[in-house]
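**Q** I would like the atomic coordinates for the input below:
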Amino acid sequence: MSNQTIHYDYIIIGAGAAGLMLAKAMSQDSFFDNSSILLLDKDSKTTNDRTWCFWEKGKGPFDHLVSKEWKHIHFSGKGFSKDYKIAPFTYKMVKGLDFYEDALNYISTKNNIRFKVEEVLSIEDKNEFAFITTSKQTYSSKRVFNSMFSYDRANQQTTYPVLQQHFLGWKIRTDQAVFDKDKATYMDFSVPQKGNTRFMYMLPFSSNEALVEYTLFSKDLLSEAEYKDALQTYISEDLQIKNFEIVDTEYGSIPMTCYPFSKNNSRHIYHIGTAGGWAKPSTGYAFMSTARKIPKLIHHLKTDKSLNILKFKNRFWYYDLILLDVLAKNNSQGHSIFTSIFRKRSPQLLFNFLDENTSLKEELYFIWSCPKWLFTKYLAKRLGITKKS
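**A** Down below sits the predicted model:
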């Protein structure tokens, strides 16, 4: 490793959704043309290691990358099952590899931006600069954007519950036409709950190919065998598919917490993406949430003000907090909460609410669809904490 420290005006750690969206946004803005920008990741981003899904009205900035979209969704809960048309929304999917290639190809046309495949070993904020040590080099910058996520600090506190959205998905191919390719299964709670919030999520790509995913909202992960057994049972018994081939697998864990990750920011280091708490705490959806925050971050950088004053907390944070309080203490009630929402309210209202694009009147109407005794109880507890402080 070289002993020389190389300086950049901006350093972005992590070439995932947040890091690449930020790097591409900076490369498209002439304000940064004379700035040196470094993008670091331990991976070359040449494999399809994930997919991102999101809902959107009409056309959007990622349409050229969308590999599949659905105009209908299905929900199943205890004693309730329904198909929905979601217009004017469309549920869209972007493959990770397509996103990586698009962003990196664009960035490569800019002489002031470098992408280096190096593992970051340490990040330190010292006086005038932050220093990043990798497996090959040490770098310095006054503005570092870190998307490396860790549960450590969130798990060291008890003020905010910390759950995970964890899942194992199989992309399967059958020898017969069994899937409705125009309808995504948003949540299917027909699977045994076992004291948790557990459901199946399914994205059909064609009549004989689909991603089937076993998903939990809970504190602890399962053994690999438990995920696999649940998938095997659901596919063979619930979907009545006896012969299928597993084409690909997708495993992941997304934090569900209102812990203020902004506390981890320092004078020269600003956390972005999941590491910055940009994933929607109540759902784990992060792609479009990140896309909406990047322009605000770019605007803030042009003001030359301290990064620490840029925060994204709003009233929806409090709604998420109450839901997570409920799920943390009553994890087996998740199916009844979501069934009540889908039974009483439209998916269009749900999507607008999760997009934080509703009025206070609409929000109260939406929240009123949830089991009232549960949410009133935990709202009262939070108000009690506020009064004591």
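**Q** make it CA atoms for all contacts and neighbour counts henceforth
**A** Noted.
**Q** how about the helices in this protein?
**A** In the chain, the segments counted as helices under DSSP state H are 17-27, 96-107, 152-155, 224-233, 287-303, 315-329, 334-344, 347-354, 360-367, 372-388.
**Q** And this one, please, so the two structures can be compared:
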Amino acid sequence: MKKTDYIITGAGASGLMLAYRMAQDTFFDDKSILIIDKEKNLTNNRTWCFWEQENGEWDDLIFKSWNHIYFGSDYYSEEINIAPYQYKMIRSAKFYRYLWEVIESKPNIQFLSAKVHGFTEMNDFVTVETSEGEVICNKLFNSILFDESFKTQQKFPLLQQHFIGWFVKCDTEVFNDNVATFMDFEIPQNGNTRFMYVLPTSKTEALFEYTLFSKDLLPKQDYENAIKDYLKQKGIENYQITETEHGAIPMTSFKFWKNNTKNVLHIGTAGGWTKASTGYTFMNTTKKTQAVVSYLKGNQDLSRFTRLTKFWFYDLLLLDVLAKHNGDGAKLFSSLFKKTNIKTILKFLDEESNLSEDLRIITAVPPLRFVKALLKRMF
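**A** Next comes the predicted model:
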């Protein structure tokens, strides 16, 4: 059986982005790379959003961007100018097609349409079991969440960012497409952290997502009823649902990277690349895939790729508080947005803030529960 240098399991955002970066770098031109997934997904099954200053790597793929965001709650509400940042939106179909066009231009990168059942590591190679048989590689980059022990462990809290979204179209101009609703907590909380997320893509079209940070999913009808109620609350009654989307993203500080070995690196959600405190993944994946490519040029021991940072601990404390006091999310986030400059918040969430900026964030949120969470972790 012929051995491949690198195998990437899963052709979602993280797997494709890593393959795309390898395709762009001449260092990998003499390396054989195999991507394995059931199919090449070219549909609009995902919407990714992120904030960025000025021009960025993915600007040609941007579907819509905003310079203003809205935060709303019973405690604090404001429309906020986020300049020099922009809040940017990408639809997955255009993103997938763009990456595949680059990947498929490289003869050393192949695609295998197959279901991945698992893998086994042996000394200096990895065997990947698929529905089309076994394939062998020197290094495996796995984005498939095989190990679900994070769901049953007790050391780290587990919440989920779960949502259903409706793309709606109206006959009249009812939306202000200059402002994205980042978080609107002015809806029934019902003991959880619940908010509406609204992205107006034109004056007649918008994406409405009913989103929760909580432990348990809801019946589908509950999400849909909440969106209907919110639209009615906003005076929007004549609309057409053009697309829908749904998702459940794990929010946890569980150390996924502990499963990394010399020859296996878990990437994407399977590697803990999702920002634990927010569920945002796209920009983190952009940075991580760049780092992986750079790392491979000087080091082949994949177990040493991931390093703990202060932001991992910050996320852990926030999740400790949200898990124990899930109904207080609106109050917590309101305090943060009310007392802190938006640029500092975005920089902090991007894990680019310095200690002084960290302290501004920490002192902006209700301190007692965080102190208790800190003491519990320490002792």
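**Q** deepest of the helices of the first structure, which one?
**A** Across the helices of the first structure, averaging neighbours per residue (mean count of other CA atoms under 10 Å) puts helix 17-27 on top, at a mean of 23.
**Q** on that earlier part again, and of the helices of the first structure, who's closest to residue 196 of the first structure?
**A** Residue 196 of the first structure sits nearest to helix 334-344 of all the helices of the first structure, at 7.4 Å, using CA to CA.
**Q** residue range for that closest one in the second structure?
**A** Under TM-score structural alignment, helix 334-344 of the first structure corresponds to residues 329-339 of the second structure.
**Q** mean deviation of the matching stretch from the first structure?
**A** Superposing on the first structure and averaging over aligned pairs (mean CA distance after the TM-score superposition for the first structure), stretch 329-339 of the second structure comes out at 0.6 Å.
**Q** How far does that stretch sit from its chain's centre?
**A** From the chain centre to the centre of stretch 329-339 of the second structure is a distance of 21 Å (CA atoms, centre = their mean, to the nearest Å).
**Q** Other residues contacting that stretch?
**A** Contact with stretch 329-339 of the second structure is made by 71-73, 75-76, 185, 192-194, 322, 345, 361, 364-366, as judged by CA atoms under 8 Å, 6 or more residues apart in numbering.
**Q** Indicate which one of the helices of the first structure is closest to residue 114 of the first structure.
**A** Smallest distance to residue 114 of the first structure across the helices of the first structure (CA to CA): 8.1 Å, for helix 96-107.
**Q** how about that closest one, aligned to which bit of the second structure?
**A** So helix 96-107 of the first structure sits over residues 92-103 in the second structure, by TM-score structural alignment.
**Q** Just give me the closest of the contacts of stretch 329-339 of the second structure to residue 288 of the second structure.
**A** Comparing the contacts of stretch 329-339 of the second structure against residue 288 of the second structure with CA to CA places residue 345 closest, at 20.9 Å.
**Q** give the contact list for that closest one.
**A** Residues near residue 345 of the second structure by CA under 8 Å, 6+ apart: 337, 361.
**Q** try it again with 10 Å
**A** By CA atoms under 10 Å, 6 or more residues apart in numbering, the contact list for residue 345 of the second structure reads 336-337, 351, 353, 357-358, 360-361.
**Q** Look up how far residue 227 of the second structure lies from residue 233 of the second structure.
**A** Distance, residue 233 of the second structure to residue 227 of the second structure, using CA to CA, to the nearest Å: 10 Å.
**Q** now swap in residue 64 of the second structure and tell me
**A** Here the criterion is CA to CA. By it, residue 64 of the second structure lies 22 Å from residue 227 of the second structure.
**Q** most centrally placed residue in the first structure?
**A** residue 286 (2.8 Å; CA atoms, centre = their mean).
**Q** separation between it and residue 275 of the first structure?
**A** From residue 286 of the first structure across to residue 275 of the first structure, the span is 11 Å (CA to CA).
**Q** Then residue 157 of the first structure?
**A** In this structure, residue 157 of the first structure and residue 275 of the first structure are 16 Å apart, going by CA to CA.
**Q** So which of these two has more stuff around it?
**A** When residue 157 of the first structure and residue 275 are compared for neighbours, residue 275 comes out ahead with 21 against 11, by other CA atoms under 10 Å.
**Q** Please list all residues in contact with the equivalent of the more buried one over in the second structure.
**A** Taking TM-score structural alignment for the superposition, residue 275 of the first structure sits opposite residue 270 in the second structure. Each residue near residue 270 of the second structure by CA under 10 Å, 6+ apart is listed here: 14, 142-148, 256-257, 259.
**Q** list the contacts for residue 200 of the second structure?
**A** Counting by CA under 10 Å, 6+ apart, residue 200 of the second structure has contacts 64-66, 167-168, 174-181, 206-208.
**Q** ok, now with 6 Å
**A** The contact partners of residue 200 of the second structure, by CA atoms under 6 Å, 6 or more residues apart in numbering, come to 177, 206.
**Q** Map it across to the first structure for me.
**A** In the first structure, residue 200 of the second structure lands on residue 204 (TM-score structural alignment).
**Q** swap in residue 155 of the second structure?
**A** Match for residue 155 of the second structure (TM-score structural alignment): residue 159.
**Q** separation between the closest residue in space to its match that isn't next to it in sequence and residue 280 of the first structure?
**A** In this structure, residue 159 of the first structure finds its nearest non-sequential neighbour in residue 259, 7.9 Å apart by CA to CA, 6 or more residues apart in numbering. When distance is defined by CA to CA, residue 259 of the first structure is 12 Å away from residue 280 of the first structure.
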